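Participant: sequence first, then the predicted structure:
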Amino acid sequence: MMSFSASIIALPGKLAISAFLSILLISSCSDPATVGLELAPGNNQIGVFYKDFNLNAQVVLLDSFNTVNSGLLIVGNEEDEFFGKTESIGYSRMFFDGAAEKPLASAILDSMFFNMEVVSVNGSNLDRPKRYTVHRLTEPLLDTLYYNFDALSFEENPFASINFTFNEEKDTILRLPIIKEFQEEFFGKLKVGRASEFENLFTFRQYFPGFAIKSRTGDNTTIGVDLGGNTGIAVFYHYEGDTVSKRFNVNTFSSRSFNGIKSNRTGTPTGVVTESGKSYDVGSIVGMKSTLAMAIRVDTSPIDAFLDTLSGVIFNQVVLSIGEIESQDVNNNPITGMVMVYVNRENKPLTSSINGAPLYVQTDGQPQVIFDQNGNKVPNNIFLSAAILSYDPATKKFQTRITSHVNAIFRGQLQRQDWLLYGNTPQTERDDFKRSLRQFKVNQNKINVQVIYSKSR
């Protein structure tokens, strides 16, 4: 590990510190015990010091997590030299309004489409067509929990499909033509008095358990399909003599759904990752991938090693920096933000003694410890005030300040813990780590802590 220092211009007070910060980037290497110059020798001034050190990391495949009703169907097929081949299939039931007008026996079918409201697109070569297919389930989607590695069986041949080129379009409704055989069958059962399948949701779901949406191998793109009134089957029909078509919707409003992942990491650095919850050393490069549930564990023991060399200091600023990340396609956006979860050796979150909730590194300026019902100091675990590692596209780095956190460890208020980086932030309404296949990779030597601290002379 290297330490860095900068000479300080002999200016009083805040001007000296400001001058120090302005030349920090051109600082030279030095031993941390000797860095810093007195601002005014012989007076009770402050010496400002700088330390830079790395943290080691491993990858962890998290335990399977619940993806039911995450709000989006994640549909993607990606291949990467580090993560291998990853496919995400979205599964959902369907819904219709029982009070809506249904076509009579004399109705004439005009057209039928399967609409998909695409609200996010992430991937490569978006100037080339991407293919999506919709398949009828052959088993019901039950009122139970489904996890990211679960799957349901469906018909091999799709009833709707499309080739679509996104280019710069990331928010659109795709209109997939439905094959003629399915149209005739579906419309025939929908007509009043023809069959019982549309009497209510229960009889309908016995007939049509739901659907699965797939993407094409090799497309290297993932979309997020919003569930609700704009995703589902649109039926257009008329009666003899009509000039305007009527419409009947069977959509995904209030419909149970989940996302299932298939992963083949054979021959990649993460091919050794076989057991969930276990830390794996995969070499100099580590990475995270959403919904696959591959995360990064950070060994924070170098923080203890550094703090053990200090006494009587004040921390002016401590920054955790991850990156630059490894290069990826301009349209293959990385995870946008992460929190740091305290974990034990088995990568299980450490929890609060007050409410059993996971413990997170708290952001600067927030209490790092609080009092429990017995008056004992315990770690603060409020998710809304968790420190956020935010991604900056300009620098290709994740960064956050952890000054208050390190100060609490130094003062003995907190016990240092290792962290699990998790791809979610308090600002998002839902867990982003379950709503995409976003990823990033980084060299371990770019997981870095930069410390500026002062010591009275």
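Facilitator: Sure thing, it's come through. Predicted model, so just to flag it, every value in this text is computed and none were measured. Numbers count the residues shown, from 1 in each chain.

Participant: okay, CA-based contacts and neighbour counts for the rest of this
Facilitator: Will do.

Participant: and the gap between Ile74 and Gly260?
Facilitator: 8 Å (C-alpha to C-alpha, to the nearest Å).

Participant: got any residues that touch both of the two?
Facilitator: 88-90 (C-alpha atoms under 8 Å, 6 or more residues apart in numbering).

Participant: ranking by neighbours, what's the top pick from the residues you listed?
Facilitator: Counting neighbours by other C-alpha atoms under 10 Å, Ser88 leads the shared contacts of Ile74 and Gly260 with 28 neighbours.

Participant: and stretch 179-190, which residues are buried?
Facilitator: Residues of stretch 179-190 classed as buried: 183, 186-190 (neighbour count, 16 or more other C-alpha atoms under 10 Å).

Participant: restricted to helices, list those residues.
Facilitator: 183, 186-190 (DSSP state H).

Participant: which one of these is nearest to Tyr147?
Facilitator: Among those, Phe186 lies closest to Tyr147 (C-alpha to C-alpha), at 30.5 Å.

Participant: returning to what we had before: looking at Ile74 and Gly260, which is more packed in?
Facilitator: Here Ile74 and Gly260 are set side by side on neighbour count (other C-alpha under 10 Å), and the busier one is Ile74, at 29 against 25.

Participant: show me what the host helix or strand of that one is packed up against.
Facilitator: Following DSSP states H and E, one finds Ile74 within strand 72-80. Other helices and strands packing on strand 72-80, by 3 or more C-alpha pairs under 8 Å, 6 or more residues apart in numbering; DSSP states H and E, are strand 84-92, strand 211-215, strand 221-226, strand 257-264.

Participant: next up, a second structure to put side by side with the first:
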Amino acid sequence: MTSALKQNQKHKLTKSCSIFTRIWPVNLAFGAIASLFLISSCSDPATVGIELAPGNNQIGVFFEEFVLPAEVVLLDSFNTTNQTIMIVGEEEDDFFGKTSGTGYSRLSFDPDVALPEPDALLDSIFFNLNVRTISGTDLDEPKYYSIHRLEEQILDTLYYNFDELSYDQTPLASGEVVFGEKADTLLKLQVTPEFAQELFTNLKEGLYFKDIFQFRDYFPGIVIKAREGDNTSIGVGLGTNTGFTTYFHSEGDTVSKAYTISASAKLSGSQNVAAARSFSGIKSDRSGTPTSQITETKKAYDVGPLVGMKAGLGMTIRLDTSPFDAFLDTLSGITFNQVVLEMGAVEPQDSTQKVPSSIIAYFTNLSNDILTTSTGIKLSVQSDGFPQVYTDENGDEVPSTTAPAVFGYDPDARIYSQLITSHINALFRDKLTRKDWLLYVDSPTTAGDDFARSLRQFAVDKNKIKVKVIYSKSR
């Protein structure tokens, strides 16, 4: 920007003076496209914004930036039952502390597959783990996983992230793996000789394989554990690819056969296979960290300069949106060109330690509940360009729920961002009542609860959660 242009630039004061140093493409109402490098200063307290297009006698284009105050909330316990992916891992860092994820699952067998004959000979037995996701540090070093036998039944009830069941501490199968650059893989863990012989003998005798109830009396299910200190978590997919595979052959026959007992469920005569009943249990030790003071669920905490989210644990960020009121109350006769919420850059972490891929901003209240419609649909910021409200059967304008805005992540800039122009416009024109936001790891296109399917995390300086506004005002 030249000295002459700087002298002619008309600066406006915001409630707190801010500096804007990004290059913003601005689509002006008259069709021109400006790309300007902006620096704000403090001058006239009676006006708002930095004028972007001085000298134009038709339209003034202004920029404003402000921070949304943020706190950390530990969500109430949430359901991890039958999420199709179990969380298994041991993670530790200076902000969230130690977090442990343990997978619990029933096993089943296909009643239409023949059991080994009494004279069959055992070749080998392995436990296969269908690893769908991998997140952690030092993935070029070995990570250890073990399979344990449940000592009590998984009941037909709901299990939550705080739940756990008793199991035999001695593994039935275990092994190490070097993930390297893999995004997913199928692990094959060696079964102990003692359990291999026990299982194969029972398969040949068939006593516990007459029906699923007798089988569960014999074998209630499995527990999948990771090794403390590995600082890695995986998402274990359920179904036929996770479970015991027994290889055997008949005497005089060189062709090996296989019999599978897997984390799936299939009724006799049916072609449909479903995932077995399962859940993930999460333990957290936050002692000595900024988040150690978080002891109550659904209470907002100021934990210092950083705030953070960690899925599985249920720790998330609450955003105070009252600065919207303070800003919008100063405006009249304007048009919003672009409004964006940016969060980040987030704190650096290993490139193989995954952050949540998508976040939705749900409306919340003073009790940190996610607000819903009368039919239980969650209320959230809606995608830009989509209706933020609609007229219901009673003729009332109510918040829309059909197109939740997803805050995407830019891995190069380490920034979450989302256009919220339509949302701010609805607030400005009194179509919506302003609500605070509770950020949630979620996606409108996937089934299940994404918050219950991983230990993905990030932390961010709370002064880097900013709303950036470009608006036009006719002279």
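Facilitator: Nice, I can see it. Worth saying up front: this structure is predicted, and the values here are computed from it rather than measured.

Participant: need the TM-score between these chains.
Facilitator: After superposition, the two chains reach a TM-score of 0.94 (TM-score structural alignment, normalised by the length of the first structure), with 444 aligned residues with a C-alpha RMSD of 1.9 Å.

Participant: tilt between the strand holding Ile74 of the first structure and strand 84-92?
Facilitator: 160 degrees (axes from the mean of the first three to the mean of the last three C-alpha atoms, to 10 degrees).

Participant: and strand 72-80 of the first structure, which stretch of the second structure?
Facilitator: On the second structure, the counterpart of strand 72-80 of the first structure by TM-score structural alignment is residues 85-93.

Participant: what about the strand holding Ile74 of the first structure, how far off from the second structure?
Facilitator: Once fitted to the second structure, strand 72-80 of the first structure is off its aligned match by 0.7 Å on average (mean C-alpha distance after the TM-score superposition for the first structure).

Participant: need the counterpart of Leu137 of the first structure in the second structure.
Facilitator: Match for Leu137 of the first structure (TM-score structural alignment): Leu150.

Participant: you'd agree its match is up against Tyr167?
Facilitator: Yes: the pair Leu150 of the second structure / Tyr167 is scored as a contact, 4.3 Å apart, by C-alpha atoms under 8 Å.

Participant: more neighbours: which of those two?
Facilitator: A direct count of neighbours by other C-alpha under 10 Å for Leu150 of the second structure and Tyr167 places Leu150 higher, at 20 against 17.

Participant: list the contacts for that one?
Facilitator: So Leu150 of the second structure contacts 165-168, 219-223 (C-alpha under 8 Å, 6+ apart).

Participant: could you dump these into JSON lines with distance to Ala4 of the second structure added?
Facilitator: Converted to JSON lines, the contacts of Leu150 of the second structure look like this (distance: C-alpha to C-alpha, whole Å):
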{"residue": "Leu165", "distance to Ala4 of the second structure": "73"}
{"residue": "Ser166", "distance to Ala4 of the second structure": "76"}
{"residue": "Tyr167", "distance to Ala4 of the second structure": "76"}
{"residue": "Asp168", "distance to Ala4 of the second structure": "78"}
{"residue": "Phe219", "distance to Ala4 of the second structure": "82"}
{"residue": "Pro220", "distance to Ala4 of the second structure": "80"}
{"residue": "Gly221", "distance to Ala4 of the second structure": "76"}
{"residue": "Ile222", "distance to Ala4 of the second structure": "74"}
{"residue": "Val223", "distance to Ala4 of the second structure": "71"}
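
Participant: give me the buried subset of those residues.
Facilitator: Buried, going by 16+ other C-alpha under 10 Å: 167, 219-223, out of these.

Participant: any chance of the residues you listed in CSV, plus distance to Phe109 of the second structure?
Facilitator: Shown next, in CSV, are these (distance: C-alpha to C-alpha, whole Å):
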residue, distance to Phe109 of the second structure
Tyr167, 21
Phe219, 12
Pro220, 13
Gly221, 12
Ile222, 14
Val223, 17
